[in-house]
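Colleague: Provided below for reference: sequence and predicted model.
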Amino acid sequence: MLMVTTENIPNYRIKEVKGSAFGLTVRARGLGKDIGATLKGLVGGEINQYSEMLEDARKQALDRLVKNAQAMGANAVVMMRFDSGEVGRNMSEIVAYGTAVVVEKV
């Protein structure tokens, strides 16, 4: 599946627009990660526990975006973006979204 953040894909033309596609995941931080992050926050630096959690969440959101676009009959996604937010006190939402399209090589 071709996926780009731009409107067009070089050397391809859009034959058909299938519509909006997305992939969503919500992740909860565990107590152990919160304690480790709090301690790391005291001394400064990257909080690896959260970085890993968010990286995994983005990968899962992308995988779900691809599945959603494929189910619509698309072979590419243009204008792909990520968005994130908090759900409750200890949960993060990651969504990957874009426009599902059918493209052909020119």
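Modeller: Arrived safely. Residues are numbered from 1 along each chain as shown.
Colleague: okay, CA-based contacts and neighbour counts for the rest of this
Modeller: Noted.
Colleague: what about residue 104, which SS state?
Modeller: Here residue 104 is strand, with the state taken from DSSP: H, G, I helix; E, B strand; the rest coil.
Colleague: isn't it up against residue 14?
Modeller: Yes. Using C-alpha atoms under 8 Å, residue 104 is in contact with residue 14, at 6.7 Å.
Colleague: who touches the longest strand along the chain?
Modeller: Counting by DSSP state E, the longest strand found in the chain is strand 12-28. Residues from elsewhere that reach strand 12-28, judged by C-alpha atoms under 8 Å, 6 or more residues apart in numbering: 8, 53, 57, 60-66, 68-69, 72-74, 87, 90-106.
Colleague: try 6 Å this time
Modeller: 61, 64-65, 68-69, 90-106 (C-alpha atoms under 6 Å, 6 or more residues apart in numbering).
Colleague: hold the first one in mind and look at this next one:
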Amino acid sequence: MMVVTADTLPGWEIKELLGLVKGSTVQSKHIGKDLMAGLKTIVGGEIKEYTDMLNEARQKAIERMIIEAEEMGANAIIAMRLETCSVMQGASEIIAYGTAVWAETF
């Protein structure tokens, strides 16, 4: 499955727009990791625990979006975007969305 942020696929012709696809996940902070992150704010630097958590959440959201596109018969997703929002204190939603298409090479 090709997933691109562009509106086109160079070298490919979009034959059919199949529609919006999305995938999301809600991640909450782990108390142990939160304590370590709190200590890190004192000395500065990257909070690796949060970086890892958000990377995993983005990957889950993208995987769920791809599954939805495959179920529609798509072979590509164009105009893919990622967004995040806080749903409650200590929990964030990550959503991946784009347009599922059927494309063929020239």
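Modeller: Happy to help now that I have it. Everything numeric here is computed off the predicted structure, so don't read it as measured data.
Colleague: out of the contacts of strand 12-28 of structure 1, which are buried?
Modeller: Taking 16 or more other C-alpha atoms under 10 Å as the criterion, what is buried in the contacts of strand 12-28 of structure 1 is 61, 64-65, 68-69, 92-103.
Colleague: skipping adjacent residues, who's closest to the spatially most central residue of structure 1 in space?
Modeller: Nearest to the mean C-alpha position of structure 1, by C-alpha atoms, centre = their mean, lies residue 96 at 3.4 Å. For residue 96 of structure 1, ignoring the flanking residues on the chain, the nearest one in space by C-alpha to C-alpha, 6 or more residues apart in numbering is residue 82 at 4.5 Å.
Colleague: am I right that that neighbour sits in a helix?
Modeller: No. Residue 82 of structure 1: not assigned to a helix; according to three-state DSSP it is strand.
Colleague: ok, back up a step: what's the mean distance for the longest strand of structure 1 versus structure 2?
Modeller: Compared with structure 2 after the fit, strand 12-28 of structure 1 shows a mean deviation of 0.5 Å (mean C-alpha distance after the TM-score superposition for structure 1).
Colleague: list the buried ones in that strand?
Modeller: Of the residues in strand 12-28 of structure 1, 14, 17-18, 20-27 count as buried by neighbour count, 16+ other C-alpha under 10 Å.
Colleague: of all those, which two lie farthest apart?
Modeller: 14 and 27 (34.5 Å; C-alpha to C-alpha).
Colleague: enumerate every residue touching residue 1 of structure 1.
Modeller: So residue 1 of structure 1 contacts 75-76 (C-alpha under 6 Å, 6+ apart).
Colleague: gap between it and residue 24 of structure 1?
Modeller: With distances taken as C-alpha to C-alpha, to the nearest Å, residue 1 of structure 1 is found 18 Å from residue 24 of structure 1.
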